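Everything below, folded, please.
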Amino acid sequence: MTILLLEDETLIALDLQYALEAAGHSVTALSSNQAAYAWLDDNTPSAAIIDLKLRDGDSRALADRLANSQIPMVIYTGHDIENTDLAASLRQVPILKKPADQEGIVATLHAQLAAVA
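Model prediction:
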């Protein structure tokens, strides 16, 4: 199972990648929208963890693309974002506020995966 991890904070990305790999997942960690769009042109993740505010811009359109492709995901952000601020396709996606413990993030992602299984 391949998890797309879109996070531009290196230490956060490394911690999450380690936790996901310890849970048995393969992880593709990317730090920009541009890299994520390029990767998605040739790949389909099993699930995703997305930071909505990256150095190269807002990731809501990318998250919406994943949601419309029925990719389970978790939004993990340090910004105050409510579900009502998101496209309709993203309103059921869990939003976890930074900082959160890795085990909780992985458990939330597993719940999202179980919901579509």
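
drop to CA atoms for contacts and neighbour counts, all remaining ones
OK.

who touches the longest helix along the chain?
Taking DSSP state H as the criterion, the chain has its longest helix at helix 102-116. Contacts with helix 102-116, where a contact means Cα atoms under 8 Å, 6 or more residues apart in numbering, come from 15-16, 19-20, 23, 47-49, 72-74, 94, 96.

Name only those of the residues you listed that count as buried.
16, 19-20, 47-49, 72-74, 94, 96 (16 or more other Cα atoms under 10 Å).

Reformat those residues as a markdown table; add distance to Ile105 and secondary structure.
As requested, the buried ones among the contacts of helix 102-116 are exported to a markdown table (distance: Cα to Cα, whole Å; DSSP: H, G, I helix; E, B strand; the rest coil):
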| residue | distance to Ile105 | secondary structure |
| --- | --- | --- |
| Leu16 | 8 | helix |
| Ala19 | 9 | helix |
| Leu20 | 9 | helix |
| Ala47 | 12 | strand |
| Ala48 | 11 | strand |
| Ile49 | 9 | strand |
| Pro72 | 13 | coil |
| Met73 | 11 | strand |
| Val74 | 8 | strand |
| Pro94 | 10 | coil |
| Leu96 | 8 | strand |
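
Just name the closest of these to Leu5, please.
Ile49 (5.0 Å; Cα to Cα).

quick revisit: buried residues in the longest helix of the chain, which are they?
Buried-residue list, helix 102-116, by 16+ other Cα under 10 Å: 102, 105-106, 108-113.

one more to put side by side:
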Amino acid sequence: MTANTEIGSDPSLLLVDDDEIFLNRLSRAMEKRGFAVTRAASVAEARAALRAGPPAYAVIDLRLEDGNGLDIVDALRDAREDARIVVLTGYGAIATAVAAVKMGATDYLSKPADADDITHALLSRGATLPPPPEAPMSADRIRWEHIQRVYEQCDRNVSETARRLHMHRRTLQRILAKRSPR
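Predicted structure coming up:
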């Protein structure tokens, strides 16, 4: 790592995600990179970890089963102003990215983000932009994921989803019947 991307004297890292498989995989990857990882699968667990000692670094999923990851960002920023915080989400939107940064997040990444992307976001200093991802999601995949998210939010009601997306119901049904694009 270069001089501007080194882990400081405090390698403590809080990982918060309700996807247990992703949390375990990311935890192992970050430990290999030199971080001292604490895991939390919920807002409640994250708050308990913050009470035990606020970490120097945090990677927080935006949507958790028991609440919003932005609550943890706010609590961590109050407990430790110098913490480097990356917010992760499977449903990236400009409004949530702006809210995360305003609340004190250092960066905002859309899933799937790998450990290298996360490490770079946590450790980078200055105004330089990170390099573009090697394999970004295609526009078709992003569209499909957005449709799936709205469909789930509408309790899997096709008519309501079509109305909210300003689509014809039959067109939406055809899209939902297909496999996800790569």
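
could you show me where the strands are in structure 2, in order?
Along structure 2, counting by DSSP state E, strands occupy 12-16, 36-40, 57-61, 63-64, 67-68, 84-89, 107-110.

Contacts only, for the residue nearest to the spatial centre of structure 1.
Closest to where the C-alpha atoms of structure 1 average out (Cα atoms, centre = their mean) is Ile49, at 1.5 Å. Contacts for Ile49 of structure 1 were tallied using Cα under 8 Å, 6+ apart; they are 3-6, 73-76, 109.

So what's the residue count around Leu62 of structure 1?
As a burial measure, Leu62 of structure 1 scores 17 neighbours (other Cα atoms under 10 Å).

got the contact list for the equivalent of it over in structure 2?
Under the alignment (TM-score structural alignment), Leu62 of structure 1 pairs with Ile72 of structure 2. Residues near Ile72 of structure 2 by Cα under 8 Å, 6+ apart: 43, 46-47, 60.

Export the contacts of helix 102-116 of structure 1 to CSV and append columns for distance to Arg55 of structure 1.
Listed next are the contacts of helix 102-116 of structure 1 as CSV, based on distance: Cα to Cα, whole Å:
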residue, distance to Arg55 of structure 1
Asp15, 19
Leu16, 19
Ala19, 24
Leu20, 23
Ala23, 28
Ala47, 22
Ala48, 18
Ile49, 16
Pro72, 24
Met73, 20
Val74, 19
Pro94, 22
Leu96, 19
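
Now do the same for Gln102 of structure 1: its match in structure 2.
Looks like Gln102 of structure 1 aligns to Ala115 there (TM-score structural alignment).

Against Gly69 of structure 2, how distant is that match?
Distance of Ala115 of structure 2 to Gly69 of structure 2, given as Cα to Cα, to the nearest Å: 19 Å.

Tell me the one of the buried residues of helix 102-116 of structure 1 nearest Asn43 of structure 1?
Distances from Asn43 of structure 1 to these, taken by Cα to Cα, are shortest for Leu113, at 17.9 Å.

hmm, which two among the contacts of Ile72 of structure 2 are most spread apart?
Going by Cα to Cα, the pair spanning those furthest: Arg47 and Ile60, at 12.0 Å.

Which of these two has more residues huddled nearby?
Shown here are Arg47 of structure 2 and Ile60; by other Cα under 10 Å, Ile60 has more neighbours (29 against 17).

Now check Phe35 of structure 2 against structure 1: what is it aligned to?
In structure 1, Phe35 of structure 2 lands on His25 (TM-score structural alignment).
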